[in-house]
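Asks: Predicted model follows, preceded by the sequence.
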Amino acid sequence: MRARFSFIYISTWEEDRAISLIHDASTNESLIKTQRKVFTWSVTNGMAEIGQKGREDSKAPLKGLEFIESFDQPAVFILKDFHAYFGIGGRVPDQQVIRKIRDLVPALKQSPNPKNVIIVSPILQLPIELQKQITIVDFDLPSFSEIKNILDEMIQTNQANERITFDLLPEDEERLAKAALGLTLDEAENAFARAMVEDGRLDKRDVDIILEEKRQIIKKSEILEFVKTDLKIEDVGGLENLKRWLQKRNKSWLDSAAQYGLPAPKGVLITGVPGCGKSLIAKAVSAMWHLPLLRLDLGQIFSGLVGSSEENMRKAIQTAEAISPSILWIDEIEKGFSGISSNGDSGTSSRIFGTFLTWMQEKTKPVFVIATANNIHALPAELMRKGRFDEIFFVDLPTKKERVEIFRLHIGKRLGNPKVIGEFKLTEEILELLAESTEGYVGAEVEQAVITALFEAFSENRAIRLDDFHKAFAATVPLSITQAEQIHAIREWANVRAVAATPQVDRIEYRKEVPGSEAQEPKIEDIHATRGGRTVDF
């Protein structure tokens, strides 16, 4: 405004907040020497000074621009939703309005009284004729301090309300405010109010209610999917190395991490044998960190319209950053970015891949990316360079100890009815026996075997028996046999390029490389040949 820019364009949904900030800047002596009157224009009220009634004779856009031209005092004019005259939605632009704006530019610059025109609109739409005359100014969503102030004000206002209990430590207040980042001030206020009245209590558990409000933003984007999950990290059997790595990075987006000079983690690439819990980890991390989980379907990114695929990727990134801190989950990433060197799509895949790589390298917002891949050989080498992901983890066939935990989880989760349990007792001996019988099974096959055994009992309307599990095992041909060559190739790749998700102490327990082979105590040097993943424990 001090530089006498004639026309400024601010794209934001927060019209009232923008007008308030513009008014403060126009009347603050410490910010601007020549204070200005502030007018707003809309097609319903015409031109009106802040706090005054609108002029009926200025409701037409041309009349509003003529008022600006003839006004002879320092002023700022805020035009609401003026994008409607610039040809949005396929409509023909209003050439008279566009021409009048172009005529106004030199008149405003040469005026003895400083005047600025600011267009405030939720949509950025500029005709070609005005692209050199109008300056676009970014208007960020509310900062952490602004949202924290709203939360503090609401807590102070409702402290005397006997129907609402507040149980918040300073860290909990910070977590609530961080969870509301990406919302407008009105949305954040509504989310906090809903959290208070939902159960008459405001505490750290209300983060989930804030995230539910964020879900509305994702629903409207149509590119990202908000994944709601009740999974806990304890629901993932095994993979202790990966789980410990993730647990140590919990709360890393809070100010307490900044005291250690720590940046927010970028993300992890999880590769390995299909059905061993890669996607499960992504869902469990969301619950453990209390952050929204956004699933990016790369198939939705690629659109038939020229140029729209690149725009879809940019929108997905902007949405993920708008509601950060968040987790962006890309399942089977190799299917979206494989074959980018081919010219079959005129380079669209390469451009989208380049946009994603640049963002991964340069991003500053706390968006944690979890990418999973089954066929790691199909991924471009650039994606796996240090700086894109913090770490690459390899998830192998579960060890005996991990299979014990997987059986404990799935049987314990399903056996709750005394009629189904009968005389069956889930002892450590039984778990050990089941784990021994399922050498070479992936986690998904263990779960399916439990379900098959329960169907055996259900079909005969009786309690579950141990031999039901053995029947299920006999009917299963595990993935380690049907895809032995592919699994071996993945292990060879991961041996020097990835960190094992299973700790070294658990991998030593693995006795047989191929189901049915003779059990033998492996040597330490043989572990790396048969069990992929670098020896790094967290």
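Replies: Received, thanks.
Asks: drop to CA atoms for contacts and neighbour counts, all remaining ones
Replies: Noted.
Asks: how long is stretch 44-51 end to end?
Replies: 16 Å (CA to CA, to the nearest Å).
Asks: Quick check: buried residues in it?
Replies: For stretch 44-51, a neighbour-count test (16 or more other CA atoms under 10 Å) marks 45, 46, 47, 48, 49 as buried.
Asks: Can you report how many residues neighbour residue 405?
Replies: For residue 405, the neighbour count with other CA atoms under 10 Å is 21.
Asks: doesn't residue 238 make contact with it?
Replies: Yes: here residue 405 reaches residue 238: they are 6.7 Å apart, a contact under CA atoms under 8 Å.
Asks: OK, contacts around residue 8?
Replies: If a contact means CA atoms under 8 Å, 6 or more residues apart in numbering, then residue 8 has 116, 117, 118, 119, 134, 135, 136, 137 as its contacts.
Asks: So for the last one, what's the nearest residue that isn't a sequence neighbour?
Replies: Put plainly, it is residue 137. residue 10 (5.4 Å; CA to CA, 6 or more residues apart in numbering).
Asks: on that earlier part again, nearest to residue 168, of the contacts of residue 8?
Replies: When the contacts of residue 8 are compared for distance to residue 168 (CA to CA), residue 137 comes out closest, at 37.3 Å.
Asks: Name the surrounding residues that touch the strand or helix carrying residue 355.
Replies: If you go by DSSP states H and E, residue 355 is part of helix 348-362. Residues from elsewhere that reach helix 348-362 (CA under 8 Å, 6+ apart): 266, 309-310, 313-314, 337, 340-341, 382-383, 387-389.
Asks: Tell me which residues of that helix come out buried.
Replies: 348, 349, 350, 352, 353, 356, 357, 360.
Asks: Please compare the first structure with the one that follows:
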Amino acid sequence: MNTHSNTQPAEGKTLKTLRELIESGRPLIYIHSPEERRVSELLGEAAQTFFASPVPVWAWSLTEGMRSGTERAGDDALDAREALDFIAAHQGPALFHLKDFHEPLSESPEVRRRLRDLYELCFDRGKFIFISSPLRVIPEELSRSLIYLELGLPDQNELSQFVRDESRALAENGVKVDTSDATFTQICHALRGLTLDEARHAIRRAIAANKTLDSNSLPALFEEKRLLVNRTGMIEYVADGTRIDRVGGLEVLKQWLDERRELFQMRDSVSAEIVPKGVLIMGISGCGKSLSVKAIASAFELPLYRIDMTEIFSGRHGSAEGAFVKACHMLEEIAPAVVWFDEIEMGITSSATSGEQGRIFAFFLTWMQEKASGLFVAATANRIDLLPAEMIRKGRFDEVFFVDLPIDEERVDIFRIHLKRRGIDPDALGVERLVRLTKGWTGAEVEQCVVAAVTAAHLENRNVTLDDLLHAGGKIVPLSKTMREQCDHIRSWARDRAVRASPSEYAY
């Protein structure tokens, strides 16, 4: 079995930033983050590696006072002002971590004045003060003295080191851990987008469920991510993936995905310009656009996240523009993944002001060009003619596919798939005889026919017959008849603007 390397991984982005800040000599640094433990661990590593010889790390909190390991400053817990006096009097280089210092910083003029004094006292003396807080509170008089650092989610290097450390600790405690390169990579990808605390909880949850940490732990890890993204209300983790062979017809689209899948999986080793960015799938309602997106995620072996455009414009998350930008940035943090923008044209027909719509789509176009390579965008639209021309031009999406009404062979294929899913042998029924009856049907209408036939047979406690399908089909009025003008308009618009997802032209 190949095991992942024990060599020291590359320095993470956050640690690199800390190194640059310390080397610059600026003594006051404000770290905005809820991950207090992670900040402490980063400062501990910085103290050990960024100086000619290791320096102490002193941590202060309102409840514990000033401590460094088991050593404590003074007999009683120091208040905020006394903590700053301790820093001023400290001899030699050191790092000082002031936890939740935003309250004394905002409430006490004396504390703010003392911090300004410390800027001069600590500058170029190897003493650095790190204020960490989940809130951003920077008084005006300190805004030019403090360096502000937004501690983002751990990058791949930091996450890799975390998984190595956790795996080692679990193995030492008797937990069976699969250390193969493939499993290690899968676990790291599954944890992308989580804080280190959330990742630690996810691993503990997986251990509790399976008693091991291996490829079978991935569902538990993805469940933690599902809880994370679903609580935003704007992003939904879609768990019901569909294998590509469960999609009837659409052979051109399937072949395209099969060819691009390997390129996407090689995204870190090939030129960025040939890494697939995404597809736009438009077509008649009920013809398999949503099913195709789910199949893309399954084919690429990636989690699927759905952006709810209606929720974006609901006003429940502040301005639609801010909500959309926040959702897109969050998706980059949880890459690699397939991102589904469902009914993307809703962003234009919503009740938002035209100015806000314009800014949202200007951001989207830029984001599509500059987003993380680990995101594959799958957008669906029923009325693609409502979208701005600049969105569908070549270069935004790799391809624009049109999903039309299924042709004869495709409808038979769809019947077979839905019957087999319900344990029914399609060959015994002779489903080819349904071709004429189902002319002009969507894939959803084929499924509805199967469900109705199965229901009728179940009520009479017998097996499904061809007559059940014929009887159920006779009651269905297809969309292509009830909305003929709209279907013809969509088909006409797509004829010269999109690639057909099926190999041959639909004809009545």
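Replies: Everything's here; your move. Since the model is a prediction, treat every value here as computed from it, not as a measurement.
Asks: Could I get the TM-score for this pair?
Replies: Overlay of the two chains. TM-score (TM-score structural alignment, normalised by the length of the second structure): 0.84; 485 aligned residues with a CA RMSD of 3.2 Å.
Asks: just to revisit the earlier point, what's the distance between the residue nearest to residue 137 of the first structure and residue 135 of the first structure?
Replies: In terms of CA to CA, residue 10 of the first structure sits 9 Å off from residue 135 of the first structure.
Asks: So which of these two has more stuff around it?
Replies: residue 10 (20 against 16).
Asks: For the aligned partner of that one in the second structure, give its distance to residue 73 of the second structure.
Replies: By TM-score structural alignment, residue 10 of the first structure lines up with residue 31 in the second structure. For residue 31 of the second structure, the distance to residue 73 of the second structure equals 23 Å [CA to CA].
Asks: just residue 210 of the second structure next, same as before
Replies: Separation of residue 210 of the second structure from residue 73 of the second structure (CA to CA): 45 Å.
Asks: Among those two, which residue is more densely surrounded?
Replies: When residue 210 of the second structure and residue 73 are compared for neighbours, residue 73 comes out ahead with 15 against 12, by other CA under 10 Å.
Asks: just checking, that one touches residue 64?
Replies: No: counting by CA under 8 Å, residue 73 of the second structure does not reach residue 64; the two are 10.2 Å apart.
Asks: So the counterpart of residue 261 of the second structure in the first structure: helix, strand or coil?
Replies: Under the alignment (TM-score structural alignment), residue 261 of the second structure pairs with residue 250 of the first structure. Following DSSP: H, G, I helix; E, B strand; the rest coil, residue 250 of the first structure is assigned to coil.
Asks: quick one on the thing from earlier: tell me if the residue nearest to residue 137 of the first structure really is in a strand.
Replies: Yes: under three-state DSSP, residue 10 of the first structure falls within a strand.
Asks: For it, give me its contacts.
Replies: 118, 119, 120, 121, 124, 136, 137, 138, 139.
Asks: Helices along the stretch 201-350 of the second structure, start to end?
Replies: All helices of the stretch 201-350 of the second structure, identified by DSSP state H, counting those that start in this stretch, fall at 218-230, 251-265, 289-300, 309-312, 320-333, 346-349.
Asks: Residue 70 of the first structure and residue 107 of the first structure: what is the separation?
Replies: 10 Å.
Asks: Which one of those two is surrounded by more residues?
Replies: Each of residue 70 of the first structure and residue 107 has its neighbours counted (other CA under 10 Å); residue 107 has more, 15 against 9.
Asks: Skip the chain neighbours and tell me the closest residue to that one.
Replies: residue 69 (7.4 Å).
Asks: Might one say that the one you found is in contact with residue 109?
Replies: No: here residue 69 of the first structure lies out of contact with residue 109, judged by CA under 8 Å, at a distance of 11.2 Å.
Asks: Minimum distance to residue 432 of the second structure: which of the helices of the stretch 201-350 of the second structure has it?
Replies: Proximity to residue 432 of the second structure (CA to CA) singles out helix 251-265 among the helices of the stretch 201-350 of the second structure, at 19.2 Å.
Asks: Same question for that closest one: list its buried residues.
Replies: Along helix 251-265 of the second structure, these residues count as buried under the neighbour rule (16+ other CA under 10 Å): 251, 252, 253, 254, 257, 260, 261, 263, 264, 265.
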